[in-house]
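Peer 1: below is the sequence, then the predicted model.
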Amino acid sequence: MHHIEGIAAPLLIDNLDTDQIMPKQFLRIITKQGLDQGVLYDLRFDADGAPRPDFVLNREAYRGANILIGGANFGCGSSREHAVWGLQQLGIDVVIAASFGEIFFGNALNNRLLLIVLEPAQVAALAAEADAAPSRLAVDLDSMTVRSAGGVVAPFTLGQRHKQMITEGLDMVGATLRQLDAITAFEQQHWARHPWVCV
């Protein structure tokens, strides 16, 4: 996947932590299924479980949004891979923010959820455009740019390994298996040099 395009939803909440993205009551599962129901639950629903009509992802114009424009330090807090899985199940392909929680950043990219770091002014410009009216963004991994319908063009960077994982649809297991020949060769050399070591 070299190109991602879709509706962007502004969610400019600084320090939105993983406990808010995926509340604890949705962690009592043995599979990944159904996590989309818990994403941002307390923001999306009221105490009775009814959708909050003013929350951006509940508004008709933003239904089906696959790009989030987040606040600074998005995904801070505890290590909670469920937050990544839930966002993906909800249909989110990309999160754009000025900064991300470090553990969330690694979890996301290792699970093929694209995170893009932009300058705060660029994030604000994209969010303002998306807030004024549902805006389509285009993310091009070949040119490494984000383009908005309103003309904002923002370059970004991404490590080569994570870029390859996103464009080729690889998770960490798939990326590791790409190195299977090298791993096998290393193992054979290791056992040949250390035959006394038991497997």
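Peer 2: Received the coordinates, thanks.

Peer 1: contacts, neighbours, all on C-alpha from now
Peer 2: Fine.

Peer 1: could you pick out the longest strand of the chain?
Peer 2: In the chain, assigned by DSSP state E, the strand with the most residues is strand 3-11.

Peer 1: just the buried positions in that one, please.
Peer 2: By neighbour count on 16 or more other CA atoms under 10 Å, the buried set for strand 3-11 is 4-11.

Peer 1: same deal with stretch 125-139?
Peer 2: Buried-residue list, stretch 125-139, by 16+ other CA under 10 Å: 126-127, 129-131, 134-139.

Peer 1: another structure for you, compare them:
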Amino acid sequence: MEPLVKHEGKVVCMNRLNVDTDQIIPKQFLKRIERDGFGEFLFYDWRYQADGTPNANFELNTARAQGATILLADENFGCGSSREHAVWALADYGFRVVIAPSFADIFFNNCFKNGVLPIVIPTDVRKELAETHANGQWERATVDLEAQVIETDCGHRIAFEVDAHKRYMLLNGLDDIGLTLQYEADIRAYEANRKAYQFVY
């Protein structure tokens, strides 16, 4: 998993409450077992018309949103089912950071396990960011995970909190397996020692 220390990128704002995982990645696309290839189906029912053509009015389809890697979402983002595919789709599309006033718990934890940083900010701060972004006052932001600060290109500076363990994992590009493999030498030593004490019948 790629480490996330400091990320600078274009921001797209999504002013929708309670965006659930079935909207993030609809159920008909959950047939793959690989983690890649889901980005093209992200927000599929909103991104495309019934005939398959792009919906020009959807946030991610605007010219301004192209190449965005930071999503400014709204309350209760990632609610609904526990499908990890929702984070896979966001990551495969190119998002490294999702900022919102609140997240569904399972989605929030799945983000850290897949190299995406979810940041919780106060509702009033989110409102200020959304309004100034809509007015064209800023386009890009830098998210510094080491310093735990968001800075926009018009001067906003917002501190955020992250659990120390989850922060460590993202900074070092570790998922649960990668974290365990840091102790590979100890595991091998234990297994070798254990074999020496096994009884032979």
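Peer 2: Here it is on my side, so go on. Keep in mind the model is a prediction, meaning the values are calculated, not measured.

Peer 1: and the longest strand of the first structure, what does it pack onto?
Peer 2: If contacts are counted by 3 or more CA pairs under 8 Å, 6 or more residues apart in numbering; DSSP states H and E, strand 3-11 of the first structure sits against strand 67-70, helix 120-132, strand 135-140.

Peer 1: so how much does the last one differ from the second structure once superposed?
Peer 2: For strand 135-140 of the first structure, the mean distance from the matching residues in the second structure following superposition reads 0.7 Å, by mean CA distance after the TM-score superposition for the first structure.

Peer 1: so where is that strand in the second structure?
Peer 2: Using TM-score structural alignment, strand 135-140 of the first structure lines up with residues 139-144 of the second structure.

Peer 1: which outside residues touch the matching stretch?
Peer 2: Applying CA atoms under 8 Å, 6 or more residues apart in numbering, the contact partners of stretch 139-144 of the second structure are 5-11, 70, 133, 149-153.

Peer 1: Glu59 of the second structure touches Met14, doesn't it?
Peer 2: Yes: counting by CA atoms under 8 Å, Glu59 of the second structure does reach Met14; the two are 6.5 Å apart.

Peer 1: counterpart of His162 of the first structure in the second structure?
Peer 2: In the second structure, His162 of the first structure lands on Lys166 (TM-score structural alignment).

Peer 1: pretty sure its match contacts Asn114?
Peer 2: No: Lys166 of the second structure is beyond contact range of Asn114, at 11.2 Å (criterion: CA under 8 Å).

Peer 1: which of those two has more residues huddled nearby?
Peer 2: Using other CA atoms under 10 Å as the criterion, Lys166 of the second structure and Asn114 rank with Asn114 on top: 22 against 17.

Peer 1: which position in the first structure pairs with the more buried one?
Peer 2: Residue pairing (TM-score structural alignment): Asn114 of the second structure is matched to Asn111 of the first structure.

Peer 1: now do the contacts for the closest residue to that match other than its chain neighbours.
Peer 2: The spatial neighbour of Asn111 of the first structure that comes closest, neighbours along the chain excluded (CA to CA, 6 or more residues apart in numbering), is Asp171 at 5.4 Å. Contacts for Asp171 of the first structure (CA under 8 Å, 6+ apart) come out as 110-112, 165.

Peer 1: quick check: the two most widely separated of those?
Peer 2: Taking CA to CA as the measure, the contacts of Asp171 of the first structure span a maximum distance of 8.7 Å, between Asn111 and Met165.

Peer 1: what about Trp138 of the second structure, distance to Thr123 of the second structure?
Peer 2: 19 Å (CA to CA, to the nearest Å).

Peer 1: which of the helices or strands spans the aligned partner of Val84 of the first structure in the second structure?
Peer 2: With TM-score structural alignment as the matching criterion, the partner of Val84 of the first structure in the second structure is Val87. Using DSSP states H and E, the element containing Val87 of the second structure is helix 85-93.

Peer 1: just to revisit the earlier point, which of the contacts of stretch 139-144 of the second structure sits closest to Ile33 of the second structure?
Peer 2: Using CA to CA, the contacts of stretch 139-144 of the second structure come closest to Ile33 of the second structure at Ile70, 25.5 Å.

Peer 1: what span of the second structure lines up against stretch 3-20 of the first structure?
Peer 2: Going by TM-score structural alignment: stretch 3-20 of the first structure matches residues 6-23.

Peer 1: how many neighbours does Asp124 of the second structure have?
Peer 2: So Asp124 of the second structure, with other CA under 10 Å, has 10 neighbours.

Peer 1: check contacts around the spatially most central residue of the first structure.
Peer 2: Nearest to the geometric centre of the first structure sits Leu113, at 3.5 Å (CA atoms, centre = their mean). Listed by CA under 8 Å, 6+ apart, the contact set of Leu113 of the first structure reads 84, 88, 92-95, 166.
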